[in-house]
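Participant: return a 3D structure for these sequence lines:
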Amino acid sequence: MFLGIDIGTSGVKAVVLDTHGAVVGQGVAALSVQRPELLWSEQDPDAWWAATEAAVRAIDPTIRRAVRGVGIAGQMHGATLLGADDRPLRPAILWNDGRSFAECDALEAETPEFGTVGGNIVMPGFTAPKLEWVRRHEPDVFDRVTTVLLPKDYVRLRMTGEKISDMSDSAGTLWLDVAKRAWSASLLAACGLSVEQMPRLVEGSALGGRLRPDIAETWGMAEVPVAGGGGDNAAGAAGVGVVSDGKALLSLGTSGVIFVANDRFRPNPARAVHAFCHCLPDLWHQMSVHLSAASCIDWVARLTGAAGAAELFARAEAAGAANGPELFLPYLSGERTPYNDAQVRGAFLQLDNDTDPGRLAQAVLEGVAFALADGLDALREAGSEVAELAVIGGGARSRYWGETIAAAMDVPLVYLQGGEVGPALGAARLAQLAVDGGSPADVCVAPPVSHVIAPDATLRTRIAPKLAAFRAAYSRVSPKPARTDA
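Facilitator: Model prediction:
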């Protein structure tokens, strides 16, 4: 059996797969995000570790004893700054933190290689501008930094005592030479850092440490190998068989991500498309990233007093698609693709006297779907042909929402059994590869199909005017000019 651990933003999930790839044990533990200032988003790294221990120990002890390897996945980009004692110097700055927009402009202007060697626009979500912000605003902290780790790799350090990262997660720092799959000394130097302050790199399916004896004893496991693992999206792709050129997925988690596997490095940052390493050797990927997806569902549920996501979806379905004029711009934490705008914020538009909680809920489902459609268009402009999308993440539970998304994007959505398990599933499969070897094509297979939602032409026609209005509305809430060719 193999244990997969996903260090998410809202919680840690742990799953165990048996030798046939079936999920036989699960544990979860919640996390919270701190926002002490406008645009800030932080977490205590030790909270990740506490939640990891809680999630793992929630799994039946008999199942834990049979585990032969561990894989780890996690939220990308988070700047975890360690001092000489390997303890955090400050709270981790997360992927959806927008404070470093000024540092992004400076790095872009001074070091064009971020877009070529690093393969991406310098955005506040990435790790590099976060360190530049710390250097400018917290120089006493910056001067004491001996190691920079990503969230899952801080958990690995606590598990194994080793400072190791994988290629897919590390590509999201902007310090990786993505084509060569190695740290770039020049990109690090642009932020006042060196390769010596970075973890050792391994492929996601390679050995990335072993459980420390005390942790193994606490978890009731042997001192088993720990795989390199991956960033959450790459690991999620490995979990559902998106491991060959052109295969694609849609992840409906806190953020919304469209992920396309590539057989070579294909950077195209013009519309904020990401180009990173995959978590498997000789593979890369492109992504469109939307900073708020399922998080919008939780937000509007709280706003309208719904008991939870299920009640919200029911209210939206009762209201019906495009039955009201309401528009929702889902930029609660800013936006990446296609606008690269850390300062834009969400908005409801076109409210009237008949607006009620159901129509607000429907507008939110439509707004996220429209943002995802923008992202798919950007990927197509970047050369990716997407015939269908496998769907993973907690948002995959709603068939009604899937119908809206499929119509907005005009592409079939393939729902897989257990797809909501997400990156933890892929992490467990990376552990299997690290321990037993084998071909990723044989190990990282797609789970059985639960159902397929094809785009409904009538629904697409019905929502088309709102999609057009949505695209025109961006300029009304952001000082940045909207594209006229979107």
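Participant: from here on, just use CA atoms for contacts and neighbour counts.
Facilitator: OK.
Participant: roughly how far does Phe126 sit from Ser100?
Facilitator: Applying CA to CA, to the nearest Å, the value for Phe126 to Ser100 is 9 Å.
Participant: got it, and Val443?
Facilitator: 40 Å.
Participant: of those two, give the one with the bigger neighbour count.
Facilitator: Comparing Val443 with Ser100 by other CA atoms under 10 Å, the one with more neighbours is Ser100, at 24 against 19.
Participant: Lys130 is in contact with that one, correct?
Facilitator: Yes - with contact defined as CA atoms under 8 Å, Ser100 reaches Lys130; the gap is 6.0 Å.
Participant: need the overlap of contacts for those two.
Facilitator: Pro124 (CA atoms under 8 Å, 6 or more residues apart in numbering).
Participant: pretty sure Ala387 contacts Asp410?
Facilitator: No - Ala387 is not in contact with Asp410 according to CA under 8 Å; the separation is 9.8 Å.
Participant: look at these two and report which has more neighbours.
Facilitator: Asp410 (18 against 12).
Participant: wait, what's in contact with the more buried one?
Facilitator: Neighbouring residues of Asp410 by CA under 8 Å, 6+ apart: 455, 460.
Participant: could you redo the last one with a cut-off of 6 Å?
Facilitator: Neighbour list for Asp410: Pro455 [criterion: CA atoms under 6 Å, 6 or more residues apart in numbering].
Participant: alongside the first, I'd like the structure of this one:
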Amino acid sequence: MYIGLDLGTSGIKALLIDDAQRVIDEASAPLEVQRPNPGWSEQRPSDWITAATAVMDALASRNTLSAVQGIGLSGHMHGATLLDASDNVLRPCILWNDTRAHAEAAELDANADFRAISGNVVFPGFTAPKVLWVRNNEPEIWERTAKVLLPKDYLRLWLTGDAVSEPSDAAGTSWLDTGTRNWSDVLLAACGLSRQNMPTLVEGSAPSGTLRREVADLWGLPAAVVIAGGGGDNAASAIGVGAVKAGQAFVSLGTSGVLFAATDSYSPAPETSVHTFCHAVPNTWHQMGVILSATDSLNWYSRLTGQDAATLTGTLGALQAPGRTLFMPYLGGERTPHNDAAVRGALIGLEHATDTAAGTRAVLEGVTHALRDNYEALQATGTRFDSLIAVGGGSRSEYWLRAIATSLNVPVDIPEAGDFGAALGAARLGLMAASGAGIDIATPPKIAATIDPDPALRRAFDDAHARYKETYRALRELS
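Facilitator: Model (predicted):
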């Protein structure tokens, strides 16, 4: 048996699979985000350990885990987890959707080495500018910083005692030479760091260590359980849906929104603000567009209306042409294609006829427009989309998927019931690391339905997207 642990922004999930990759059991535990100042987003690493303990307790209470051979890790990317020389956490982790370091990001991005070596824009949410922010604003923390870990790799430190990462997650730090899949001494030095401050690197499908005895004994696991390198959340999700070859792609509607396409070569295009990262398996990369608020936008509207998201989306009926009401999903700035930490969202075009349903459609449409911006940026790089699979909690809304298919003019596949996300991808990586043999991960899941674009509404979505672009420019002037 094999376990996948996926550390998400809103919770941690554990998935138990057998040798045939069938899901045996799963468990989850919630996590909260602290926002002490506007634009800030933090979590306490101790909460990750508490949540991981809870999900492992749940699995162990229902299953005998003595046959587990491997564990894979996945997690939200870019988080700056700062440790002292004794591996004590120095401050809350600064998360991926934190934009406080926008000035530091601009400073690093102005250094031509960063785009040339990392293959990416230095976004405010990446790890390097956050650490620079700590150096500039919390010098007492900076002086004590001995190690910088990504969130899932802090879980690994707890599980194994080893500071290790892998290229798919490390590519989102701005310190990786993404083409060679190794740390860049030049980029580290630009931030006052060296390899001594970084975890060692292994590939995502390779062993990174074994369980510490005291951790193994908590749940009756063998001490020889192999911990795989794992992957950043989106790379692990791609392993879960079998998107590892050029042209295989998925759209993820989670807290953030992602358009992900696997590539078989390193082809950076930083000028487009498209992410070019390593994949979680060797000699493979991916291109990715990211928006910061997908289901986060729907959850915001849910709090505003006092109705849960499922209720809001469940009564919308057939897809409609976008109305006058327009939602801009920039609740905490935006990444692709704008790289804009300052812009903020808006709900405009309100009229007497605007009711809760119209507002819900506007929110779903606004996120759809933002994803279309990403799709156009990816197309500009020559990225192929031979197929597009929907994953993430938001993919339960058929209305949303119909809007996406129509706006992007791309069919969207819906997998059969089951979990095909990052937790499954992490478990598969655990299987690969423990077995030492290749397994077939390029086969997509069985498709329950395919949503085709609605040609009758295509022009209406084109017009609405054009209005969306004009509104972004106006918002930028106001922000």
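Participant: where do the helices sit along the stretch 301-450 of structure 1?
Facilitator: 309-319, 357-381, 399-409, 423-436, 440-443 (DSSP state H, counting those that start in this stretch).
Participant: what's around Ala407 of structure 1, how many residues?
Facilitator: Neighbourhood size, Ala407 of structure 1 [other CA under 10 Å]: 26.
Participant: repeat for Pro38 of structure 2
Facilitator: The burial count for Pro38 of structure 2: 10, using other CA under 10 Å.
Participant: how near is it to Val367 of structure 2?
Facilitator: Pro38 of structure 2 is 22 Å from Val367 of structure 2, by CA to CA.
Participant: ditto for Leu90 of structure 2
Facilitator: The spacing between Leu90 of structure 2 and Val367 of structure 2, counted by CA to CA, is 36 Å.
Participant: what of Arg467 of structure 2?
Facilitator: Separation of Arg467 of structure 2 from Val367 of structure 2 (CA to CA): 14 Å.
Participant: okay, the two: which has more neighbours?
Facilitator: Using other CA under 10 Å, the more surrounded residue of Arg467 of structure 2 and Val367 is Val367, with 29 against 13.
Participant: list the contacts of that one.
Facilitator: Val367 of structure 2 sits in contact with Ala294, where contact means CA under 6 Å, 6+ apart.
Participant: next one: His285 of structure 1
Facilitator: 260-262, 275-276, 278.
Participant: please repeat the previous calculation with a cut-off of 10 Å.
Facilitator: By CA atoms under 10 Å, 6 or more residues apart in numbering, the residues touching His285 of structure 1 are 168, 233-234, 237, 242-248, 259-267, 274-279, 384.
Participant: one more: Glu335 of structure 1?
Facilitator: Here Glu335 of structure 1 is in contact with 96, 98, 123, 125, 272, 289-292, 341-346, 371 (CA under 10 Å, 6+ apart).
Participant: quick one, helices of the stretch 151-300 of structure 1?
Facilitator: Under DSSP H, counting those that start in this stretch, the stretch 151-300 of structure 1 gives helices at 151-160, 167-171, 185-189, 213-219, 232-239, 294-304.
Participant: so for Ser10 of structure 1, which of these sits nearest?
Facilitator: helix 294-304 (9.3 Å; CA to CA).
Participant: distance from the chain centre to that closest one, please.
Facilitator: Relative to its chain's centre, helix 294-304 of structure 1 lies at 19 Å (CA atoms, centre = their mean, to the nearest Å).
Participant: that one vs helix 357-381, what angle?
Facilitator: Angle, helix 294-304 of structure 1 to helix 357-381, by axes from the mean of the first three to the mean of the last three CA atoms, to 10 degrees: 160 degrees.
Participant: okay, buried residues for helix 294-304 of structure 1 please.
Facilitator: Of all the residues in helix 294-304 of structure 1, those buried under the rule 16 or more other CA atoms under 10 Å are 294-298, 300-301.
Participant: quick revisit: looking at the contacts of His285 of structure 1, which are in strands?
Facilitator: With DSSP state E as the criterion, strands contain 248, 259-262, 274-277 from among the contacts of His285 of structure 1.
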